[in-house]
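In: Return a 3D structure for these sequence lines:
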Amino acid sequence: MLLSVNRHNFREEVLESSQLVFVNFWVNWSEECKQMKMLMKKLDSELEQGCKIVEVDWEKDHKLAEKYRVFGTPSLLVFSDGELVGQYSGTLNVNEFFEETNAWLSTNSKQEMMEN
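Out: Below you'll find the model as predicted:
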């Protein structure tokens, strides 16, 4: 099950996370959002540790959406060490998404190894 975040816990769960964080903005009436949510659940079960996926109900948290310029759904934001490093709008191509995710994870792992 994906963790729901909002403006009250966004800082703790996303910005202060040491993991790569995928933030899925969605609405419950959209077929594209339902497909994206299914994809996010699948990714959550298949991705390595070192990243997490959370979701934001776009209709319930407009202020958070506006802050990150999310004006439509589905939208996916990618954060690394509290910084926005990627943003997608619309339905994702699964293969391309996995390739980019693995590249981000590799980059994060290399940086962690260099810091230790």
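In: For the rest of this, base every contact and every neighbour count on C-alpha atoms.
Out: Noted.
In: what ranges do the helices span in the chain?
Out: With helices called from DSSP state H, the chain shows them at 10, 31-46, 62-67, 94-115.
In: let's see this one next to it:
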Amino acid sequence: MITLTDENFDEHVLGSDKPVLVDFWAEWCGPCKMIAPVLAEIEAEYGDRVTIAKINADENPETVKRYGVLGLPTLNLYSGGEVVRQIKGAKPKRMLLADLEGHI
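Out: Have a look, this model is predicted:
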């Protein structure tokens, strides 16, 4: 799992040749902690088709503002440098995969 910052976001996400699922999270966010193991499972199973990355919203306000993230966790799926799907809140793995279907 890639750790993103305001400084390396464009390089790792917008410049990626495969879709990137970015988890906007914060240390104080309970649902963010609940979704972390789900994302690790998705990475283990689908890592050849999608990159999973995390960005701490409190430490990287420029990227949060740039993409209009208002609540945590927010998962943005980027493909070709564009947001193609936004998922708000923690979800079980099967629901998350259903939301990503057709993109990864």
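In: export the helices of structure 1 to CSV and tack on distance to Gln87 of structure 1 and mean neighbour count?
Out: Compiled in CSV, these are given as follows (distance: least, CA to CA, whole Å; neighbours: other CA atoms under 10 Å):
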stretch, distance to Gln87 of structure 1, mean neighbour count
helix 10, 17, 17
helix 31-46, 14, 16
helix 62-67, 12, 14
helix 94-115, 11, 12
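In: I'd like the ones you listed laid out as a markdown table, including distance to Gln19 of structure 1.
Out: Shown next, in a markdown table, are the helices of structure 1 (distance: least, CA to CA, whole Å):
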| stretch | distance to Gln19 of structure 1 |
| --- | --- |
| helix 10 | 14 |
| helix 31-46 | 13 |
| helix 62-67 | 20 |
| helix 94-115 | 9 |
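In: Relative to Gly82 of structure 1, which of the ones you listed is closest?
Out: Nearest to Gly82 of structure 1 among the helices of structure 1 is helix 10 (10.4 Å), distances taken as CA to CA.
In: and Thr51 of structure 2, how many neighbours?
Out: By other CA atoms under 10 Å, 23 other residues sit near Thr51 of structure 2.
In: What of Arg69 of structure 1?
Out: 11.
In: roughly how far apart are the residue most central in space within structure 2 and Ile87 of structure 2?
Out: Ranked by distance to the mean C-alpha position of structure 2 (CA atoms, centre = their mean), the top residue is Val22 at 1.7 Å. From Val22 of structure 2 across to Ile87 of structure 2, the span is 10 Å (CA to CA, to the nearest Å).
In: which residues are in contact with both of those two?
Out: Counting by CA atoms under 8 Å, 6 or more residues apart in numbering, the residues touching both Val22 of structure 2 and Ile87 are 75-76.
In: Stretch 35-44 of structure 1 against structure 2, how far on average?
Out: Averaged over the aligned pairs, stretch 35-44 of structure 1 sits 1.1 Å from structure 2 after superposition, using mean CA distance after the TM-score superposition for structure 1.
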